[in-house]
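Asker: sequence first, predicted coordinates after that:
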Amino acid sequence: MPKIRLTIPASTTNLGCGFDCLGIALTLYNVVEVEFTEKPGLFIKVEGEGEELIPTNENNIIFPAIKMVFERAGKKLTGIKIREINSIPLQRGLGSSAATRLGGIIAASYLLNINLSEGDILKMATFLEGHPDNVAASFLGGFVAVARPSDDNGMPLWIKLDVPDPLRLALVIPQIEVSTEKARRILPSKVSLSDAVFNLSRLALLIPSLTKGIWDNFPLVTQDRIHQPYRSSLIPGMYDVFKAALDAGAKGVFLSGAGSSIAAFVLEREARKVGEAMQKEFFKRGIKSTVRILSVDKKGVRIDEKNK
């Protein structure tokens, strides 16, 4: 029976000032295997991160992604077997849901022999995810800037940019779950003009600074007034962790996505020191955490195995 195996990278987004429009793919991965079965029904097995929490029925977020492709093709979904091998932590701001949804869309399109464009895939994944930054980064790889049109039926626009090879990201992943829905509800519906200008001026500098490796700009260009101040209430000591990272040699530091992970731009020589400094700051508050030193994944989603 037709089968496909995909590897999908994690992503870190916002990068401070670039709320909902900037993302970077990371060298941390989920694997999705999907195959048709002669026996009717939905068969899902989850391994690794979230295996005790993720549903193995139609409530699994991969199912609507697969179903969307079948409906687009006018096909009936009968027997399908799914295996998820997860290394991306859940509800930590690292794009676990985006990776799963992308896996479902791409796997279903391949098995049905549907030729979806990059734009089609991003549009469908963004519709399910609600925002385009994680899906664009994980799908395309590298450093991505993306915009969603005001018309929800329109095609997202994106550009993939190169980043210097020495760049690493030191992540501290605390044992604090932050759902994207909760982290969005806490945000105001409007921001002041001064806060908008604050972010826009930093965003204008962040993109060329990152692509050219102008690290001296990073303590400033990763600052934010639109989302991080509000989300800090969900993450005890967030700004103290930021300070610890900068004091230890980080180039810049920011809340990864909706949190709770905190990411720091580093060069390899200071990566471990920065990660441990952030971890120590959480430990002072009785919060356990894990440190990961990751590189930028420049390839995005890849097909590891396929047969028809």
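Answerer: Here it is on my side, so go on. Numbers count the residues shown, from 1 in each chain.
Asker: only C-alpha atoms for contact and neighbour calcs from this point on.
Answerer: Will do.
Asker: Phe19 and Leu171, how far apart?
Answerer: 19 Å (Cα to Cα, to the nearest Å).
Asker: next one: Glu181
Answerer: Plainly put, Glu181 is 22 Å away from Leu171 if you go by Cα to Cα.
Asker: this is the other structure I want to compare:
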Amino acid sequence: MTPAPVPEPVEGRTVAVRVPATSANLGPGFDTLGLALSVYDELEVTSLPEPGLEIEVSGQGAADVPRDASHLVVRAMAYAYEAFGRRMPGLRIVARNVIPHGRGMGSSGAAVVAGLLAAKGLLEGDVEMSSDDLLRLATELEGHPDNVAPALFGGLTIAWMSNDGPQHKKLLVHRGVSPLVFVPEFTMSTSLARSMQPLQVPREDAVFNVSRSALLIAALIQSPELLLAATEDKLHQDYRADAMPVTIGLVRDLRAHGYAAVVSGAGPSVLVLADGPGRRLEAAEIVARSDTPWDALMLAVDFKGGTVRDITEGST
């Protein structure tokens, strides 16, 4: 039986992609909860008539990211094209990176999502990628859905694995929640942070985190005054303390002052979920007096998630 021919790629199309930063875990919601934040990486991707890659990168990590097929955006695009039986065209990619790299703000998840959305945009009219398709492919590439779900869909997301693959539920965050991220100069390896997790934890610690995770959902969508209690954690942050003592020290200091501070993702950034803009400013003032320099990012919750649009000259 002769195999069906692989359709030729559409040439000359240009798409613009925008993907938010994310913060995963949020304290007790280890590998489950994620929040989209108003810091964005942006791409313009053009399909070319001839094979090859042209990659321009500016901003965060520009000196370090590869300019070949090992670039994470290109790898994600190739993965999507292969998954749908399409031949990837030559590409021109112009990337403007704003999300800090290696700081626990979902930069790798954003790159994966950006690549998948770029593929979705370039294949529009030939292949239709659903939200479920995008989450499945992103999770296969990233290994877990806690960062890619909010990057794709925005807001607060609960992500879990089922027999049918990764699933998510998006929730809208209470307007009183004011995120603040303290970004240090140093970085943290996600793989190193995850390697410090024990394979088993005490039953009482598991129960503790189940209760706090449930409370955190209520705090984020309805009762921000409960955020301090709701962000307590016994499953992952203390186990990683030796790898990032400065980060853990700041989390503990802010919590002692009554602020809902947690390690952002795998760290080393610190996320504060303040229950109002005034409280957020107070937290920033405390950190400004510390010996360690921290870049304070006053952010909003991104409710839209990743976007892609056709900007081909002459398109409507």
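Answerer: Thanks, I have it. Note that the structure is predicted; figures quoted are calculated from it, not measured.
Asker: okay, Phe19 and Leu171 of the first structure: which has more neighbours?
Answerer: Leu171 (29 against 19; other Cα atoms under 10 Å).
Asker: what does stretch 35-53 of the first structure correspond to over in the second structure?
Answerer: Equivalent residues of stretch 35-53 of the first structure are located at 46-64 in the second structure, counting by TM-score structural alignment.
Asker: and the end-to-end length of the matching stretch?
Answerer: 23 Å.
Asker: and what of stretch 171-190 of the second structure?
Answerer: Distance across stretch 171-190 of the second structure, first residue to last, is 26 Å (Cα to Cα).
Asker: nearest residue to the residue mapped onto Leu140 of the first structure from the second structure other than its sequence neighbours?
Answerer: Here Leu140 of the first structure is matched to Phe153 in the second structure, going by TM-score structural alignment. Spatially, and ignoring its direct neighbours in sequence, Phe153 of the second structure is nearest to Gly305 (4.3 Å; Cα to Cα, 6 or more residues apart in numbering).
Asker: which residues does the one you found contact?
Answerer: When contacts are counted by Cα atoms under 8 Å, 6 or more residues apart in numbering, Gly305 of the second structure is found next to 19-20, 36, 150-155.
Asker: list just the nearest of these to Glu50 of the second structure.
Answerer: Distances from Glu50 of the second structure to those, taken as Cα to Cα, are shortest for Val19 (27.6 Å).
Asker: max-length strand in the first structure?
Answerer: Taking DSSP state E as the criterion, the first structure has its longest strand at strand 22-36.
Asker: now that strand on the second structure. Mean distance?
Answerer: Compared with the second structure after fitting, strand 22-36 of the first structure deviates on average by 0.7 Å (mean Cα distance after the TM-score superposition for the first structure).
Asker: helices or strands up against that strand?
Answerer: strand 3-13, strand 79-86, helix 96-111, helix 133-140, strand 143-147, strand 289-294 (3 or more Cα pairs under 8 Å, 6 or more residues apart in numbering; DSSP states H and E).
Asker: secondary structure class of the residue nearest to Phe153 of the second structure, three-state.
Answerer: Here Gly305 of the second structure is recorded as coil under DSSP: H, G, I helix; E, B strand; the rest coil.
Asker: what about Gly258 of the second structure, distance to Tyr239 of the second structure?
Answerer: To Tyr239 of the second structure, Gly258 of the second structure is 22 Å away according to Cα to Cα.
Asker: related to what we said a few turns ago, ok, now which ones touch the match of Leu140 of the first structure?
Answerer: 170, 303-306.
Asker: what about the strands in the stretch 201-316 of the second structure?
Answerer: 261-263, 270-274, 295-298, 307-310 (DSSP state E, counting those that start in this stretch).
Asker: most packed of those strands?
Answerer: Highest mean neighbour count of those: strand 261-263, a mean of 29 (counted as mean count of other Cα atoms under 10 Å).
Asker: what helices and strands are in contact with it?
Answerer: Using 3+ Cα pairs under 8 Å, 6+ apart: strand 261-263 of the second structure touches helix 245-256, strand 270-274.
Asker: return the most buried member of the helices and strands packed on strand 22-36 of the first structure.
Answerer: helix 133-140 (a mean of 32).
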